[in-house]
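In: pasting a predicted model and its sequence here:
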Amino acid sequence: MTETPSIPNPISDERGLLLLLLDNQRTAFRNALSGLTEEQARSVPSASEMSLASLLKHVIDGEEAMTSRITGTPRGGGEDPVAAWMAAWNVTDDETVGVLLARFGEAQHATEAAVAAETDLDRDVHLPADVARWMTPGVAYTVRYLLLHQIEELARHAGHADIIRQSLDGARADTLGLG
């Protein structure tokens, strides 16, 4: 069954639209994982080194990092953000699809709360130099930019997820929940 976005329709403002677009991409991820076993979700069936589970963990980490930057809430551990980014590709034995999907839902709710509480989408958000070097140069890192970048990242990786899912069993993420 297709996941229904948690954002009410009709969308009449920019915040709602940005959250809806994020949620559309989250739904693509959930659909790509629909009905798979743990072994399938962790497998690497294509030329890429990515599995659906590692992609999911990566996008969760990216969303959590974005939300923590928007809210100014430091992430646990105080570790190097680049090292954290690299580690987010590695799925541990205890990070089952169910655990990761629950964390995905928590990240979604945290993002929605942060966006609802934000008074100015044009507010500059500080990015450490070792993070900013991976971002688009010459732009202001505003709340709006970070949300749009997260949509971009989710869309890019939802496409990867679709290819991986097709490589596993021929199913397409965009049609898995229709029926």
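Out: Perfect, thanks for sending it.

In: switch to C-alpha atoms for all contacts and neighbour counts from now on
Out: Will do.

In: tell me if I'm right that residue 172 and residue 30 touch.
Out: No - counting by C-alpha atoms under 8 Å, residue 172 does not reach residue 30; the two are 11.8 Å apart.

In: looking at these two, which has the bigger crowd around it?
Out: Neighbours per residue (other C-alpha atoms under 10 Å) separate residue 172 from residue 30, with residue 30 holding more: 21 against 18.

In: residue 157 versus that one, what's the distance?
Out: As judged by C-alpha to C-alpha, to the nearest Å, residue 30 and residue 157 stand 12 Å apart.

In: let's bring in a second one:
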Amino acid sequence: MTSSINTETGERSDLLESLNRHRSFLRFTVRDLTDEQAAERPTRSELCLGGLLKHVAATEQGWVNFMMDGATALGSADDADLGDRALEFSMLKGETLTGLLEAYDQVAARTDELVATLPDLDISHPLPAAPWFEPGARWSARRVLLHIIAETAQHAGHADILRESLDGAKTMG
């Protein structure tokens, strides 16, 4: 599908530039690591670098699905769904850092394509019922993209701390 929307300048360009900057920071934290290192938990937290990468990809994919299909794309806030989401923060047997990075690249490409082709960033859907969302709230595609950027930036910061704890390497500085 060819879009007549210009993503080289303007709002969409700014959104994608910001998102891609934070994606780069996150990807940079896992540079030159083995699968074993990416699965390590170097702090008291349950977080590992591979798990963070997997979580960010799953979160971005879920929100992009929401932009297209509404609240049902995000699943429910029940305990079973939350238990499955906890697995996003771990590298499971058979998962590799290379595979997680490839999956993240696929999610990113889909997001970027949607931003380039979505007719209007003002289209919105009601949020699903969950204790962390205001009842009756709606989010536009623009608001979802801002949320994806914030999530990616926050987790890139977590990843920076984990990487420094793991081997002293720093993302910035």
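Out: Thanks, I have it. These numbers come from a predicted model, not from an experiment.

In: now do the same for residue 169 of the second structure: its match in the first structure.
Out: Counting by TM-score structural alignment, residue 169 of the second structure corresponds to residue 171 in the first structure.

In: helix, strand, or coil at that match?
Out: Classification of residue 171 of the first structure by DSSP: H, G, I helix; E, B strand; the rest coil places it in coil.

In: how about it: what's its closest non-neighbour residue?
Out: Nearest non-adjacent residue to residue 171 of the first structure, counting by C-alpha to C-alpha, 6 or more residues apart in numbering: residue 165, 6.2 Å away.

In: what's residue 142 of the first structure in contact with, if anything?
Out: 121, 122, 123, 124, 125 (C-alpha atoms under 8 Å, 6 or more residues apart in numbering).

In: got a list of what the residue nearest the centre of the second structure touches?
Out: Taking C-alpha atoms, centre = their mean, the centroid of the second structure lies closest to residue 56, which sits 3.0 Å from it. Under the criterion of C-alpha under 8 Å, 6+ apart, the contact list for residue 56 of the second structure reads 151, 152, 155.

In: what's the counterpart of the second one in the first structure?
Out: It refers to residue 152 of the second structure. Per TM-score structural alignment, residue 152 of the second structure is aligned with residue 154.

In: which residue, other than its chain neighbours, is closest to that match?
Out: Using C-alpha to C-alpha, 6+ apart, the nearest residue to residue 154 of the first structure is residue 25, at 5.8 Å.

In: same question for residue 19 of the second structure.
Out: residue 149 (5.1 Å).

In: likewise residue 29 of the first structure?
Out: Closest to residue 29 of the first structure by C-alpha to C-alpha, 6+ apart is residue 158, at 5.8 Å.

In: and residue 45 of the second structure, which of the three is it?
Out: Per three-state DSSP, residue 45 of the second structure ends up coil.

In: number of residues surrounding the residue mapped onto it from the first structure?
Out: Aligned counterpart of residue 45 of the second structure in the first structure: residue 48 (TM-score structural alignment). Using other C-alpha under 10 Å, residue 48 of the first structure has 10 other residues around it.

In: same thing with residue 134 of the second structure?
Out: Counted with other C-alpha under 10 Å, residue 134 of the second structure comes out at 11.

In: look up how far residue 92 of the second structure lies from it.
Out: Applying C-alpha to C-alpha, the value for residue 134 of the second structure to residue 92 of the second structure is 34 Å.

In: same thing with residue 54 of the second structure?
Out: Residue 54 of the second structure is 10 Å from residue 92 of the second structure, by C-alpha to C-alpha.

In: please say which of the two ends up with more neighbours.
Out: residue 54 (23 against 12).

In: ok so that one is a helix residue?
Out: Yes - secondary structure assignment places residue 54 of the second structure in a helix (three-state DSSP).

In: doesn't residue 102 make contact with it?
Out: No - counting by C-alpha under 8 Å, residue 54 of the second structure stays clear of residue 102, with 10.4 Å between them.

In: just to revisit the earlier point, and the match of residue 152 of the second structure, what element?
Out: helix 143-169 (DSSP states H and E).

In: before we move on, what about residue 111 of the second structure?
Out: Going by DSSP H and E, residue 111 of the second structure is in helix 97-117.

In: next, the angle helix 141-167 makes with that helix.
Out: 160 degrees (axes from the mean of the first three to the mean of the last three C-alpha atoms, to 10 degrees).

In: right, and the helix or strand after helix 97-117 of the second structure?
Out: strand 124-126.

In: buried stuff in that following strand?
Out: Across strand 124-126 of the second structure, burial judged by 16 or more other C-alpha atoms under 10 Å covers 124, 125.

In: great, nothing more from me.
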